[in-house]
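Q: sequence? don't have it. structure:
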């Protein structure tokens, strides 16, 4: 496709606005985006403002077929920066920046207050109580899960139930502590099979000679990062608590779009969550933000922090040290990710400003728009069903019409980039077991693929680098292409993306 042809179907690039000094919450009146049905004008203006403020939006680049403009559809992997958040950080935060852990100087005091306020914003947005600790973790959900496991002080390897569509970060850490991990099967529609979970919970409770120190834990994704299918976290938490199990939830894919409620009141108060974790970098505006762990303080049983060092102690003498009692500080050793955690508070504040009603309307609208545009599209198979409530993120494979074989996912993603500027993601989305379910890859076939990828016996679990050791074998790695349509994407741009897929 020539540059002229692309320009005929590409969305109009909004004019860059010059951002004047302003408060974080001020919303300019702009009206370049058509509101969906029943969408409030104020909310429509905010969505338009967010879309226009994405740094690098519609940025031109030179590809093999000429110049194209970026159309970013990879927010499920990472959000992009917002100019008004970066303006606020530059003008308000960095001008008063100083290290935390002291309050005697104005810079350290102001920075500490900014960071404390960011923590409170996260707490309030997630309806966490004083019984819940809000801890910033350095490496997204992976860091949060490891910190959680450390604090559980597991004397006996636990029994852990996981959902059918868990990300590796919610699966592998439990395997590494020798837990017995049982994967709950999906229902025919693709939801977590609650009947199977209840049966297994009852069997675990009735097991003769069960070790009383063995914890039973349920770890479930609030949404699949492959299909966007949403879990019923309230029903899951109630079921787990009725059978004496802990309820942990991975909100990595869901957090930017759905409400996070640590303490719902349904079912006689059994619906509370023992821990949730998510990655703020997946929010729009969340570039370079830490992960977040929100956990019941009663579960933080380790008196020694996960990372011992500066900022974790109350007093140190030559032969003894006393750690802080406050877990939120004890578990954030060393100089924390100061600006990053402040930015995390800002993106949570932005989500709250948009409002859950508007978010839900846009999510439903974009899902409906996708199904309409892709209806009857030849050769495209969207993974997962349409029956369940889901986020507008879609994974698909493309079948070659002449041979009936699937086009390689990396080839399809490269074509989307080179022809249309669409930034998609190919692979297994770090959710290998669920990806194999969706692609119909049995365990024997998966074992053969693994052997072919590793290539020589005796290597075991350790490969130095998949790219440097065996670059030619990457073609054997199964996968799909994933896009997502963020809530602030104008309909015109979403239609452009979907018609490019056709």
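A: Thanks, I have the structure now. Here the structure is a predicted model, which is why all the values come from computation and not from measurement.
Q: from here on, contacts and neighbour counts on C-alpha atoms
A: Noted.
Q: I'd assumed residue 95 was in contact with residue 110.
A: No - in this structure, residue 110 is not within contact of residue 95 by C-alpha atoms under 8 Å, at 10.1 Å.
Q: Compare the two and say which is more crowded by neighbours.
A: Between residue 110 and residue 95, residue 110 has the larger neighbour count (other C-alpha atoms under 10 Å), namely 18 against 11.
Q: Tell me the secondary structure of that one, please.
A: helix (DSSP: H, G, I helix; E, B strand; the rest coil).
Q: Report the contact partners of it.
A: The neighbours of residue 110, taking C-alpha atoms under 8 Å, 6 or more residues apart in numbering as the test, are 96, 97, 98.
Q: take a look at this one as well, against the first:
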């Protein structure tokens, strides 16, 4: 990606002060799998809307309400076009991907059958379905990919109403074979929900061209993982499902008329968008879609794949470092979870941050079953018993990994800085004096005098 793209992100100018040396250092942000930063164009659109047009939507006859409604509804069409939804599908706005996935579970709750969920899912594409009815899981193989034999077996054994599958794992970045999954599910009469949180900003998406049976029925994603501020998300869903399900969040805006003994619900998206939405967040999400379309998702993917290949090649040369899942870079998005022999995952992320300014994430990534399997834990029940006994996932020896996730403004220099730092961590050559306190690793000595931040 060109320097020009990098310069559009104010966060790339951020400098930090090392808690260990006191020296200034650039921020290297490798936590895009959790949230992304916004470029200037998105920040400007967000601020301009708040300054010049901010008003409630849909029910006002005055100028600001009309302008706000037009801006809000325009994003609905942008999102639909950006992901290639079918004509019979609509875009329902949500607060975040978790909210959108809960909406999908709600929409299918009253239909007969079980929901078939992959074992690689984020909890947000598993727990909402458990809350709404029976769930059956299908497994993953030794490579960290979904087990298609188990998937087909479970489809044949159960009356499946919905298949819940990620477009890309938030742990490994591995991409399930959506073409095969969608077509096989449809052949058994099931609908398909795709969690697109880790795909929207990383891969070209054309839902109608996934498989040969019309593509997935539902697709959930959020703006804050695609270079917009937090607060805007959406669910693509079939119009007929939206029209026949009970309102997701009944209240203002979801009705045609209310009497003391009855309520007449509207059809379509407004049936499920009760209350005042986060209009600035939705508008910013639309600006982020414009930003990504301006670059082109093929170019975004090519840039990320180049960095991902360099990251894997470098990590392969560092003794004691192992990444999770064996799929090649071509079958992943830019997310790599890894472990370092003899170094707790929380300490890995702490050293990378404190001494190199490299932002990673660590833990279980809200995907406990998948991570336990990837780590090769033979007795998952042992983990359960520790929790029952009062342990938390923030214990220093609790199973987990560190995760580096790439974004559009990262460059090869970021990857090289990360690899150099990781080599030092793997060799246990950090400078800090770290001890465990209050759920985190803390450097115990005062910072050594060094170059001031910003130098």
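A: Good, I have the coordinates. Note that the coordinates shown come from a computational prediction; the quantities given were computed from them, not determined experimentally.
Q: Let me see the TM-score of these two.
A: The TM-score (TM-score structural alignment, normalised by the length of the second structure) is 0.87; 420 aligned residues with a C-alpha RMSD of 2.1 Å.
Q: Inside strands: which ones of the contacts of residue 110 of the first structure?
A: Using DSSP state E, no member of those falls in strands.
Q: looking at the second structure, which of those residues still make contact?
A: Retained in the second structure by both residues aligned by TM-score structural alignment, their matches' C-alpha atoms under 8 Å are the following of the contacts of residue 110 of the first structure: residue 96.
Q: okay but residue 98 of the second structure is in contact with residue 127, surely?
A: No - contact between residue 98 of the second structure and residue 127 fails when scored by C-alpha under 8 Å: they sit 9.9 Å apart.
Q: Tell me which of the two has more neighbours.
A: The residue with more neighbours, out of residue 98 of the second structure and residue 127, is residue 98; 22 against 17, by other C-alpha under 10 Å.
Q: Report the contact partners of that one.
A: Contacts of residue 98 of the second structure by C-alpha under 8 Å, 6+ apart are 124, 125.
Q: And for the one 4 residues further on?
A: The neighbours of residue 102 of the second structure, taking C-alpha under 8 Å, 6+ apart as the test, are 124, 128, 129.
Q: and the residue nearest to the second one when sequence neighbours are not counted, how far is that from residue 220 of the second structure?
A: I take that to be residue 128 of the second structure. Nearest non-adjacent residue to residue 128 of the second structure, counting by C-alpha to C-alpha, 6 or more residues apart in numbering: residue 102, 5.3 Å away. Using C-alpha to C-alpha, to the nearest Å, residue 102 of the second structure is found at 10 Å from residue 220 of the second structure.
Q: Could you do residue 237 of the second structure as well?
A: Going from residue 237 of the second structure to residue 220 of the second structure by C-alpha to C-alpha gives 9 Å.
Q: can you check residue 436 of the second structure too?
A: Counting by C-alpha to C-alpha, the gap from residue 436 of the second structure to residue 220 of the second structure is 38 Å.
Q: Neighbour count: these two, which is higher?
A: Set side by side, residue 436 of the second structure and residue 220 show more neighbours around residue 220, with 31 against 14, by other C-alpha under 10 Å.
Q: Now do the same for residue 242 of the first structure: its match in the second structure.
A: Counting by TM-score structural alignment, residue 242 of the first structure lines up with residue 187 in the second structure.
Q: Its match - how many residues pack around it?
A: Look at residue 187 of the second structure: counted by other C-alpha under 10 Å, it has 12 neighbours.
Q: same thing with residue 358 of the second structure?
A: 25.
Q: Report the contact partners of it.
A: By C-alpha under 8 Å, 6+ apart, the residues touching residue 358 of the second structure are 27, 28, 29, 30, 352, 418.
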